[in-house]
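Novice: structure of the sequence below:
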Amino acid sequence: MSIRAIWKGHLSIGDLSCAVALHSAVNASERTTFHIINRDTGHRVRREYADADTGRPVGKDDLVKGYDTPEGQTVILEPDEIREAVPESDKRLELATFLACDEIDTLYLERPYFLAPADRKSVEPYALIRETMEAQGVAAIARTVLFRRLRSVLIRPQGQGLIATTLNYDYEVRDPAESFEGISKVKIETEMLELARHIIGTKMGEFDPGRYEDRYEAALTELVKAKIAGRKPKKLPKRKSENVTSLLDALRKSADTGAAKTPQRRKAPSGNTTRQKKAS
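Specialist: So this is what the prediction gives:
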């Protein structure tokens, strides 16, 4: 079954253009979801807006957006005013700036999407754009209106297609100095550095997303199954706490453990492996 496009437009470089469709790359529908239930009746409950002062319910037609100024004044924004203020979409992703694929700081990456040809006649120009970018080892920055906001998008080749990742704006990303400014410089002993390098070396591998289990989701699934079956849920094993007298002792112990069981390297799967086969 083909995935429904959430946006359609045109991808272009200069005069070269092709119709494209945007598909969500992340699927959260298979996560365990719950309803809010009235414990006494077993019925679902619904949420409704109420006036903060009077407590009276507010109908949908009476809801508007408001902005509180530093002076304490509330500015009312009508839906038509917001609609007129939003930039109009020309449905075009113009590849205006090219850069090395690893040049974007991951702090600015927001959400990934699949960007695919929207029709048969667009397959050839789409492939030309993708293969040229792959041969050059570059990604591209484009701007367009998505979901009623003007967004910057990073477009890069992957497999036979293109990945479009929306980017956070500079004002949205916090200055790391705010979190790291209190870290003082520490002189690390040579033996500690060598042990730490050794430990990292024994754990080197390749990224395989199928190896990482969502333990929270697994625990919820087990709890639901146990409730249905009328049994107690299986308890996950707890990690044993170990008494370590010093950082150096911890490194030595970790190095000995790593030498005893060095993990085998596993080849990372192709880009579509996890989409073809669900992780158990």
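Novice: okay, CA-based contacts and neighbour counts for the rest of this
Specialist: Noted.
Novice: so Leu167 makes contact with Thr106?
Specialist: No - contact criterion Cα atoms under 8 Å: Leu167 and Thr106 do not qualify, at 9.4 Å.
Novice: elements contacting the helix or strand hosting Arg197?
Specialist: Applying DSSP states H and E as the criterion places Arg197 in helix 190-202. The contact analysis (3 or more Cα pairs under 8 Å, 6 or more residues apart in numbering; DSSP states H and E) places helix 190-202 against helix 247-260.
Novice: got the angle between the helix it packs on and helix 190-202?
Specialist: Computed by axes from the mean of the first three to the mean of the last three Cα atoms, to 10 degrees, the angle separating helix 247-260 from helix 190-202 equals 30 degrees.
Novice: I'd like the structure of this one too, to check against the first:
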Amino acid sequence: MVARATWKGQLKIGALTCPVGLYTAVSSADHISLNIVNRKTGNRVERQFVDSETGKPVDKENQVKGYQLDSGDYVLVEGDELAAIVPDSDKVLSVEEFVPVDEIDKTYFERPYYLVPTDRDELEVAAVLMRGMEATNSAAIAHAVLFRKHRSLLIRPHEKVLIATVLAFDYEVRSAATTFKDIPEMDLTEEMIELAGHIISTRKGSFDPARFEDRYEAALLELVKAKMEGRQIEARPAKAESKVIDLMEALRLSAAAAKPAKSKAAARDKGGSGSKKAG
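Specialist: Here you go, the predicted model:
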């Protein structure tokens, strides 16, 4: 299946331009979709907009957006008025600056798109840009009108293509320092930190999204299959509540639990090496 671009335009960096398309990098199309159904009739339930006071349905032509005032009244905003204030979509993804990768705060990440030249003759432009960013360990900040909204995007190399991530505006991201200002500074001992470091080191792995299992999706699929086949699915037993223990004790127990696994692995490796020599 050929991917379809959700947006097409020009990537512009000074005098350098390249026709590009944005392709959705994350999709929910494969998720199981459940509809709301009338239990009595088995028919699908349709959503309907009704007047909050009269309870009567409101047809499409009488539905309008509005901003609620403190008095409870609304300032009505018509569709053509909204369209008039949207910046003109010139189909240009304009790069204004490059920033060090180490300075990027991923809290601002919203939605990723693959950014790929729509003309195969322009692949070299994207390749040069990618190599330049990799060599300087930097990413590009670009701006464009996407889906009738002015958005900022972060562009960076990703495997053989560029990836453009829509960024949240500063006012949209809640400050952790302000939101959780009541959290006090913790006075931790050196032993606590060392134990925590030991626990982490014994559980080191690599970032592999292929290993991440959507357990809810898998369970939902099994439930649907079982109901289609007339089978019963046993409810999973609830996990027993953890016993509240002292933090230091918990750290020591966790660190001790990690040691046997490591020694067993070492014993297996040692045993394996010995058998090879014997052979």
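Novice: TM-score for the pair, please.
Specialist: With the length set by TM-score structural alignment, normalised by the length of structure 2, the two chains reach a TM-score of 0.89; 264 aligned residues with a Cα RMSD of 1.8 Å.
Novice: returning to what we had before: who touches the helix holding Arg197 of structure 1?
Specialist: Leu248, Leu251, Arg252, Ser254, Ala255, Gly258, Ala259, Thr262, Pro263 (Cα atoms under 8 Å, 6 or more residues apart in numbering).
Novice: and Gln48 of structure 2, how far from Asn62 of structure 2?
Specialist: 13 Å (Cα to Cα, to the nearest Å).
Novice: give the contact list for the residue nearest to Lys65 of structure 1 when sequence neighbours are not counted.
Specialist: Nearest residue to Lys65 of structure 1, sequence neighbours excluded (Cα to Cα, 6 or more residues apart in numbering): Leu77, at 5.3 Å. Contact analysis of Leu77 of structure 1 by Cα under 8 Å, 6+ apart lists Val64, Lys65, Gly66, Tyr67.
Novice: tell me the SS of the third one?
Specialist: Using DSSP: H, G, I helix; E, B strand; the rest coil, the secondary structure recorded for Gly66 of structure 1 is strand.
Novice: what ranges do the helices span in structure 2?
Specialist: 79-85, 123-136, 176-179, 190-202, 215-228, 247-278 (DSSP state H).
Novice: for those helices, could you give me TSV that also reports mean neighbour count and distance to Pro117 of structure 2?
Specialist: Putting the helices of structure 2 into TSV (neighbours: other Cα atoms under 10 Å; distance: least, Cα to Cα, whole Å) gives the following:
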stretch	mean neighbour count	distance to Pro117 of structure 2
helix 79-85	10	29
helix 123-136	15	6
helix 176-179	8	38
helix 190-202	14	42
helix 215-228	12	34
helix 247-278	12	49
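Novice: identify whichever of those helices lies nearest to Gly21 of structure 2.
Specialist: When the helices of structure 2 are ranked by distance to Gly21 of structure 2, counting by Cα to Cα, first place goes to helix 123-136 at 11.9 Å.
Novice: show me what the closest one packs onto, helices and strands only.
Specialist: strand 109-117, strand 149-158, strand 161-167.
Novice: looking at those strands, which is nearest to Ser89 of structure 2?
Specialist: Among these, the nearest to Ser89 of structure 2 by Cα to Cα is strand 149-158 (8.9 Å).
Novice: buried stuff in the closest one?
Specialist: For strand 149-158 of structure 2, burial by neighbour count (16 or more other Cα atoms under 10 Å) applies to Arg151, Ser152, Leu153, Leu154, Ile155, Arg156, Pro157.
Novice: got it, and stretch 114-123 of structure 2?
Specialist: For stretch 114-123 of structure 2, by 16+ other Cα under 10 Å, it's Tyr114, Leu115, Val116, Pro117, Thr118, Leu123.
Novice: hang on, the fourth one packs against Gly21?
Specialist: So that's Pro117 of structure 2. Yes - the criterion here is Cα under 8 Å, and Pro117 of structure 2 meets it with Gly21 at 6.2 Å.
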